[in-house]
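In: Below: sequence and its predicted model.
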Amino acid sequence: MLDVVDIGKRSLATYRGIAPDEILDELHWLSEDLRGARCMHLSSTPYGGGVSEILRSLVPLYNDLGIVTDWKLIHGDDTFFQVTKRIHNGLQGAPGELTEREKATYLANAQLNAHRLVTNSENYDFVFVHDPQPAVLAALSPHLDARWIWRCHIDTSHPNPTFWDFLSPYLHAYDAAIFTMREFIPPQLPISDVRIYPPAIDPLSPKNHPLPEALARDVLEWIGIRTHRPLVTQVSRFDRWKDPLGVVRAYQRVRPHVPDLQLALAGSLAMDDPEGWDVYEELRAATAGDSLIHILTNLVGVGNIEVNALQAVSDVVVQKSLREGFGLVVAETLWKSTPVVGGRVGGIPMQLPEGTGGALVDTVEECAEAMLHLLRRPDEAHLLGARGHEHVRQHLLMPRLLVDHLRLLKHLAAVRPLPPRGIVPVSFNPASLQGV
């Protein structure tokens, strides 16, 4: 059996006054014809990245609307996840090729997961498959009468042909695909119905819920950050595409001008990303002996609350990615009205339109200049952060992503009608969602 991720309950009514009213109103009527339908989201890990953070908030909201939804995980050993990491990198354009042994490892694990899926299908009407790790399961599970959606969260605009040629024949079984940006759609995608839905953050999650300033500062002092000194932070996986070593070099350029400046590199080590340990060790070696650089991980107790505090208290947050699907940490930081210096890649520019949120950079030198500029001009930094907060409120909160998903489900159900289902009671108050 596939593992089911245990999730809590959420109510859409609690977003009233936070997310735009028109979005909450639309969710009420979009969900009417879908109540009682069964949906599954399938991914590779329950923690350590944007996909898991989105699903932890999104799945309970599906259920709140009466769409019976589970979040399940594929199985795999270390060898399998080493191969999927290579596929992940290859689809983002990394050089190299898969060996026949690696292909066999990937497909053997996929066959086992397909068997577990078929024997525990529970008559799902919709199946969302997230990213490359489980991507072949739609083709390997032909007996499931579901509408299959592949949600690709990474930049596959210029995939390494050897990796894409291996994966793409298995994608024909999908009814629809979702990408963050139109530019990310790979060449000759064998899926005709393609949607562009940017990700979103949950303003009521522990990572984004407002913290009293005194509590946020106490949390940082507890983990070794001195809150009376200026602070620059990057929050991301320990991944070479996030360029943490580039952030260190940019910080080292700024440090002579701001002698007491601290740098926090907060990263998660996820079970589906064995390469993260190598990057973590490289960072430790590169920063050894500098007491003002703090390398923080989920394995030493740095979780959502600590990240929340880091993003809220930092003077500047950096997301200097070299390749990026979206970069949810940018929206998370802007929600706290903290300015961001972001790499001009992937979905980061759509979060930092001109004059809003911070600055876009291409090089280590530009990153250092932008950091120093914002540190020296706190009033300008505050204004950019405030504009960023409003941009996120209008475009990048979880109810908007739920609207996108429900529009797609309604379309797929219209193309191929759902079987009769019992109507599932919903916990939300429709009057509250309609603002009545």
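Out: Thanks, I have it. Residues are numbered from 1 along each chain as shown.
In: can we go C-alpha only for contacts and neighbour counts from here?
Out: Will do.
In: where along the stretch 51-200 of the chain do the helices fall?
Out: 78-91, 100-119, 137-140, 161-167 (DSSP state H, counting those that start in this stretch).
In: Can you check which of the ones you listed gets nearest to Gly224?
Out: Among those, the nearest to Gly224 by CA to CA is helix 78-91 (32.4 Å).
In: hmm, who's touching the closest one?
Out: 96-98, 102, 105-106, 109, 132-133, 155-156, 158-160, 163-164, 272-275 (CA atoms under 8 Å, 6 or more residues apart in numbering).
In: Mind putting the helices of the stretch 51-200 of the chain into a markdown table with mean neighbour count and distance to Leu322?
Out: As requested, those are exported to a markdown table (neighbours: other CA atoms under 10 Å; distance: least, CA to CA, whole Å):
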| stretch | mean neighbour count | distance to Leu322 |
| --- | --- | --- |
| helix 78-91 | 20 | 12 |
| helix 100-119 | 17 | 26 |
| helix 137-140 | 22 | 30 |
| helix 161-167 | 16 | 20 |
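In: out of the ones you listed, which comes closest to Gln351?
Out: Here helix 78-91 is closest among the helices of the stretch 51-200 of the chain (CA to CA), at 23.3 Å.
In: here comes the other one, which I'd like you to weigh against the first:
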Amino acid sequence: MSASTVNNRTQLQAFTPERIYDPAEFAPYIGKDKVEGLKKLAAPLEGAGWANVNSTLIGGGVAEILRSAIPLGLGLGLDARWHVIQGNDAFFQVTKKFHNMLQGMDLDISLDEIFDAYLGTIDQNAQNTFIASDLVVIHDPQPAAMVMNGFIFGNVLWRCHIDTSEPNRTVWRFLLPYINHCAGAIFTTPQFVGPGLQIPLYQITPCINPLTDKNHQFSEEEALDVLRPLLNEHDVDPERPIVAAISRYDIHKNQETVLKAFQTYREQSAPDPAPYLIFLGNTATDDPEGDAMLAHLQEVAGDDPDVRFWVNVPDNDRVVGALNRIAKTFVHVSTREGFGLVVSEAMWQGTPVIGSRTGGIVNQIRHGETGFLVDPMDTATISKHLGTLLDDPDQAQQMGERAREHVREHFLLPELVRRYLILISYYTGRCNEPPHFRLNDLSYSEVICIMRPRHPALSR
């Protein structure tokens, strides 16, 4: 019996796509040959199950990716699903601590937080829940402990979207048994792999979807039409240059340094007209610190006449794409970053990016060609590159055009889904050759399979 015929009974919140993507829709962006290659890879997998579990339907890069990857998986004939665990404020507070501690922060964490707020919530989600699929991808620390609750059947892989290379030992030692219980783990880049992993490891780079409203390649006139209500509401003159900073409000996003660098450039160069700095960001249900970070940033900005905050705006996706299109430069100088989808989104609109030498940002920006890479706290250098891009529009335009082509070649959605197709082929035994994006020498085997529950309906 195929996994697709098993009843996925679950109390978890489920994603229902508004549409299914025909792979041919991507031909204008990646070419017909790559589309045909994708369809050929998917053909033997028709009806195969691909389930995903995370902690929020909205907000953040994981939800952004799944919202596009699931419809394309369905369009390629997979039984693609996305389940979302439920939690209260205490759960998201402790998993936010997990997130920060996995990225090296030294925080206090209590046994009550671990056993009551975290494991208690996991147990509640596990009640009356059953997921069976050929490949089950558990995203990040929030649902990690679900792999041992005995209700997930199939090949379970942990997908880590953050940098665990130097994790806090306490939280890493707590999570490591759950991760090593999986049939494999997926990382954005080899540099993010944490210590002590004893399972096969793979690399999948996040990608953006050119078919979404956000990534529609706007003309300047189209972009201004989309933004006009916000420009009027916030008293922004579209004839003046705009510096954009788009992300959730998070200590690692380092927005305060962006603000200081912008103010330094303005004070030292005295440009006429002065540019605007527009922070655009949404709050996420699994990030309880976002509101506090936003309030702090607004306090630091004070009554600066050239700084604007656009928060949870209507028609958010189109606003993001339109703002990226008219911005003269985009700044994203995170101190920690899994990948930073916003960088590729800005580059796709032809906007050069000033980004930090952090995480996956390094893979996206070619220094001096498609934008600039900086140390995240180097206010002076960020300010200098703002001057380069704002004071020389021709150079900025050339860099933006090269940035768009770099994204087209490396960071569009079909490539991400292609790698998941390869993993499904490998873990279901349709292909015995290890994926070319494997990061270590460990291979899937029946020994690994025996170590975790497998539902009889998945037997072949």
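Out: Perfect, thanks for sending it. Keep in mind that this is a model prediction, so the values were computed, not measured.
In: just to revisit the earlier point, tell me which of the helices of the stretch 51-200 of the first structure sits nearest to Ala200 of the first structure.
Out: helix 78-91 (21.6 Å).
In: In the second structure, which residues correspond to that closest one?
Out: Aligned by TM-score structural alignment, helix 78-91 of the first structure corresponds to residues 89-102 of the second structure.
In: roughly how far is that stretch from the heart of the chain?
Out: 17 Å (CA atoms, centre = their mean, to the nearest Å).
In: for stretch 303-316 of the first structure, same thing?
Out: Using CA atoms, centre = their mean, the offset of stretch 303-316 of the first structure from its chain centre is 17 Å.
In: which residues are contacting it?
Out: Contacts of stretch 303-316 of the first structure (CA under 8 Å, 6+ apart): 206-209, 211, 213, 216-217, 219-220, 227, 230-233, 235, 266, 297, 317, 332-333, 336-341, 371, 374-375.
In: Stretch 92-112 of the first structure now?
Out: Residues contacting stretch 92-112 of the first structure (CA under 8 Å, 6+ apart): 75-76, 79-80, 83-84, 86-87, 90, 134, 136-137, 140, 154-160, 162-163, 323.
In: mind listing what's buried in stretch 201-215 of the second structure?
Out: Of the residues in stretch 201-215 of the second structure, 201-210, 213-215 count as buried by neighbour count, 16 or more other CA atoms under 10 Å.
In: Now the terminal residues of that stretch, how far apart.
Out: 30 Å (CA to CA, to the nearest Å).
In: so it corresponds to what in the first structure?
Out: Against the first structure, stretch 201-215 of the second structure falls on residues 194-208 (TM-score structural alignment).
In: ok, back up a step: so how much does the match of helix 78-91 of the first structure differ from the first structure once superposed?
Out: For stretch 89-102 of the second structure, the mean deviation from the first structure after alignment is 0.4 Å (mean CA distance after the TM-score superposition for the first structure).
In: can you pull the contacts of the equivalent of His158 of the first structure over in the second structure?
Out: When the second structure is aligned by TM-score structural alignment, His158 of the first structure is paired with Glu166. Contact analysis of Glu166 of the second structure by CA under 8 Å, 6+ apart lists Leu102, Gln103, Gly104, Gly194.
In: Need the max-distance pair from those residues.
Out: Gly104 and Gly194 (11.0 Å).
In: Perfect, I'm done here.
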